[in-house]
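Chemist: sequence isn't available, so here's the structure alone:
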């Protein structure tokens, strides 16, 4: 066949593919789809055909014919003349609105923004779409304004001040009347709320909410980072007061309701600089020669009651936030670093999963119980690692037995298809005043993995108890923290790249087979 006729045949195939994909897309209305669903619908069964479908969808999304609502997932735009959505402001002038109807991103020039701010709910008029150009719109109404606070450095003149913002969401400074400066002076780091932005004014007006300290001072800069991301940098005094009134409450009456494990060898293993010890392990040899292993966490629910002032504050925070020089806790310090920290030589109320196991890490029995415990020893990871490596030190029999069982649990987990996400963690050495002194890689060793394996075992046991109950009980809804299966196209691309370097990664098969091949590759490239 001549080159000309060969090219014509390829062109006809591409044209036929375009037509089939176009017909499929036109029938979907509000449905979402990916390249695999399109390929299946039009009968594109080979890898080459499916790759062409994937490339065509990318091209259609680039041209604005369809919308990529999430990586690899598309939708046909349902455009009218108007739409409602969330405004996204950028300090580089590239403003946009994400529509509520189908998640389409429409570009908005500053002159057409009505000074809408990031997060505002707006109504827009959509311009006629031009092929190959980004879809554009004009704000015609700000339906709901989101309260806006910005972080920056104050500059105070004789009769007024303004905030030089650090924000990626605002390109202009914020004008502040002298009466709204709250005592702030030039050079102070401050949190400012925008109160209005008149249509014909270049700058918005605002008021100071809080003075964080002098710009460049470590505490002020850390608080600025937290405030920028909407994270609380201090507790309301009412919450602190409520927390400080709570007592440990380990009375004879409370102990009688619980499994008393105060006489069982118990210890914690945490980073050397940890202040709250939130989990512990207990260990003893049973009369039948097996081991009893307890995994314990503080029983926070004994102290924090649903819908109380502390619970509501914890819900707002959702999690503790870890920064290079501090932890911003979900609970007030009196609870997280005091009553609910499993410190040595202190009796603590705990929630526990207790296992009967043998030296090969086989589990014969398990139970979930409220307990009272007393930690005998606080280990740092380095101290526990020294016991593992030298076979000498405190709690040596328990640590060596637990380490051996953890390695067996890990081996079985990898054989079942768990992926080994083992990577070095960057840590900073910080002086007392917050000055960075150095940086180093924290490598996860056996002591770290010992804790991880038993926490995983406890988590799986609790998940099974809730989600797969015995005695014909009805399963309850539960939140599981798991990894989704990898995207097939990305996995195929990665497999091709790895093959180019001499490594083999399966791109098809069962999740277990794929994950085991990834583990083999990770082991081969280690270092």
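Modeler: Nice, thanks for sending it over. Everything numeric in this text was worked out from a predicted model, so none of it was measured. Numbering: from 1, shown residues only.

Chemist: only C-alpha atoms from now on, for both contacts and neighbour counts.
Modeler: Fine.

Chemist: tell me the first helix or strand C-terminal of the particular helix or strand that has residue 450 in it.
Modeler: According to DSSP states H and E, residue 450 maps onto helix 446-467. Following helix 446-467 in sequence order, the next helix or strand is helix 488-500 (DSSP H and E).

Chemist: residues of the helix holding residue 450 that come out buried?
Modeler: By 16 or more other C-alpha atoms under 10 Å, the buried positions in helix 446-467 come out as 446-451, 453-455, 457-459, 461, 463, 466-467.

Chemist: now residue 197. Nearest residue, chain neighbours left out?
Modeler: Nearest residue to residue 197 in three dimensions, chain neighbours excluded: residue 204, at 4.2 Å (C-alpha to C-alpha, 6 or more residues apart in numbering).

Chemist: do the same with residue 387
Modeler: Nearest non-adjacent residue to residue 387 (C-alpha to C-alpha, 6+ apart): residue 393, at 5.5 Å.

Chemist: centroid residue for this structure?
Modeler: residue 319 (10.0 Å; C-alpha atoms, centre = their mean).

Chemist: double-check that it belongs to a helix.
Modeler: No. With DSSP: H, G, I helix; E, B strand; the rest coil as the criterion, residue 319 is coil rather than part of a helix.

Chemist: and it, how far from residue 271?
Modeler: Distance, residue 319 to residue 271, using C-alpha to C-alpha, to the nearest Å: 19 Å.

Chemist: which parts of the stretch 1-150 of the chain are helices?
Modeler: 3-26, 35-42, 47-62 (DSSP state H, counting those that start in this stretch).

Chemist: this is the comparison structure:
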């Protein structure tokens, strides 16, 4: 069924006439006098209404659909402000598209009255795309389309099919659609694959040649600890006891920068991708698999080149000294988090003593980190069991082991030590890539305060601004309570987004003055930049000036790509949740209320973490209204109420894969 805006040829004249009336009406209310022109990136809603931020105004400038011209979500636009109308939001109109953020769209082919349209998967693409009559794709096929022409907002945009993905609803087709929808490629250009193969073919010769030039850790106990299905092993840990009783802990990171040179074909492709993407069933790597899963990956019982942070530490977790440099390592054992945990819990097994010591020190570091103000932002994740056709047959929460925290602590420590080292060099004009996290917006914290207080918990930051200790104290109050997840999610949403930058402001959430990303160059481009900068300072490996000049812009694009990759992962999870629930329509689940609105209650199945809506009309034999002060809806006659965090029994009525929605009823 066609649900988005579409202009039927027969109705075209009537619609244009109606739009003219609307425009004239708005002109009369607002006037057309120019006040000023500004530029910015527009955010477009599903309804086709736009918002453009500007520091000169408290609120984003609203662009009504009739004034949005042909602007699409995230486009850079020039807008003309309309005169301010008392009591109404400041509005404007798009007068120029400076740069398109996106020109390719994935969607489903739909035929109507002899015409072919693309119904885009992207809900913010508020117009269907008219396809050329020459296009032969069948109705119901998923395709990738290039926007070719759109200069009239009163007509549908036009496009051509670049790729036919397959039949809508098929597992591989839907996963590929998600990747392409977020602007990522699923394969690599031929030149990139060829370059990677050359590196792979020479790897043994490279190891022999480099072994003479590097610090050799092959005789020291070394291991990797990763998810059970991991193939790209970025990091390994080595450990030995020194003569003075201290520990030497090596945090060894794949030396990707040895193989990929600034400006080469692989590097350009990695810059464009900026990150690997992790969907429910696959990884779309930043680097070709011969590098990500073989040459660079720190695989067990194979020599590998690493760039290492080697720390002398007391058994109380204090860093006494550090060394950074090129190494060659040989991992003795590849552990999964679960296997490593079992060894620690059993107090015996292969490398038990090393694991035990690493775990003990990690726990001390972790405790001290939280004591100094790091925020414990943890949330539940789910894992799917898929059959041979990719259909979900089971879904469960991922288990977080102490060994997950073990690896986390050493990675955080290495990242911090590297950033602190660069700062201590104190070289004028030295460019570096930081991972920064700004303090929260006071208005968002005030909203969080009102919300938390309304549901009965204490959260009263001082006027000087919220601290990480305020956040942690709140988390201690709600630990184990029904509202724990809800408040944590709300707290996370009130925080600023962590980003990459060449300008350091510290990391609020970690309570670190200096922080970077150093530990995952196989899957994150900023880490590769950090390795190159470190090498330029320690061993004189020069970065060409033309490449260095791109670093500030690359921090911005890397942040943008990270956001897209995260959303792609969430989209794949959401798709599989709905696909799984579709087989359980009519069944009853243990639920929890996660949101309230005038139109109904948002609920979540606590086992699958699948969220859906109970429409207000399906709640019961009463008339329910929203009470914003108590975050609940209440029956006017019976007085029954449903409040945020309440546990409820819910029955699944419908699961819609097209709309990505679940409909429940309370039982």
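Modeler: Perfect, I can see it now. Quick caveat: nothing in here was measured; it's all calculated off a predicted structure.

Chemist: TM between them?
Modeler: Once superposed, chain against chain, the TM-score is 0.76 (TM-score structural alignment, normalised by the length of the first structure); 444 aligned residues with a C-alpha RMSD of 3.2 Å.

Chemist: circling back: from what I see, the residue nearest to residue 387 of the first structure and residue 377 are in contact.
Modeler: No. Using C-alpha atoms under 8 Å, residue 393 of the first structure is not in contact with residue 377; the gap is 11.6 Å.

Chemist: quick one: which of the two has more around it?
Modeler: residue 377 (17 against 13; other C-alpha atoms under 10 Å).

Chemist: from what I see, that one and residue 266 are in contact.
Modeler: Yes. Counting by C-alpha under 8 Å, residue 266 is a contact partner of residue 377 of the first structure at 7.1 Å.

Chemist: shared neighbours of these two, anything?
Modeler: Here residue 377 of the first structure and residue 266 have no joint contacts, going by C-alpha atoms under 8 Å, 6 or more residues apart in numbering.

Chemist: what sits against residue 17 of the first structure?
Modeler: Residues in contact with residue 17 of the first structure (C-alpha under 8 Å, 6+ apart) are residue 53.

Chemist: please redo it, this time with the cut-off set to 10 Å
Modeler: Each residue near residue 17 of the first structure by C-alpha atoms under 10 Å, 6 or more residues apart in numbering is listed here: 11, 23, 39, 42, 44, 49, 52-53, 56.

Chemist: okay, these in a markdown table with distance to residue 491 of the first structure next?
Modeler: Shown next, in a markdown table, are the contacts of residue 17 of the first structure (distance: C-alpha to C-alpha, whole Å):
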| residue | distance to residue 491 of the first structure |
| --- | --- |
| 11 | 29 |
| 23 | 28 |
| 39 | 17 |
| 42 | 23 |
| 44 | 19 |
| 49 | 17 |
| 52 | 17 |
| 53 | 17 |
| 56 | 19 |
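
Chemist: any of those residues buried? List them.
Modeler: For the contacts of residue 17 of the first structure, buried by 16+ other C-alpha under 10 Å: 39, 44, 52-53, 56.

Chemist: what is the neighbour count of residue 44 of the second structure?
Modeler: Neighbour count of residue 44 of the second structure, defined by other C-alpha under 10 Å: 25.

Chemist: thought residue 53 was touching it, still the case?
Modeler: No. Counting by C-alpha atoms under 10 Å, residue 44 of the second structure stays clear of residue 53, with 11.9 Å between them.

Chemist: joint contacts of these two?
Modeler: Residues touching both residue 44 of the second structure and residue 53 (C-alpha under 10 Å, 6+ apart): residue 62.

Chemist: tell me the spacing between the counterpart of residue 352 of the second structure in the first structure and residue 253 of the first structure.
Modeler: By TM-score structural alignment, residue 352 of the second structure lines up with residue 396 in the first structure. Distance, residue 396 of the first structure to residue 253 of the first structure, by C-alpha to C-alpha: 35 Å.

Chemist: more neighbours: which of these two?
Modeler: Legend: neighbour count by other C-alpha under 10 Å for residue 396 of the first structure and residue 253, higher for residue 396 (15 against 9).

Chemist: touching, the more buried one and residue 383? I think so.
Modeler: No. Contact criterion C-alpha under 10 Å: residue 396 of the first structure and residue 383 do not qualify, at 11.1 Å.

Chemist: using the three-state scheme, assign residue 408 of the first structure.
Modeler: Secondary structure assignment for residue 408 of the first structure (three-state DSSP): helix.

Chemist: that one pairs with which position in the second structure?
Modeler: Residue 408 of the first structure maps onto residue 364 in the second structure when the alignment is built from TM-score structural alignment.
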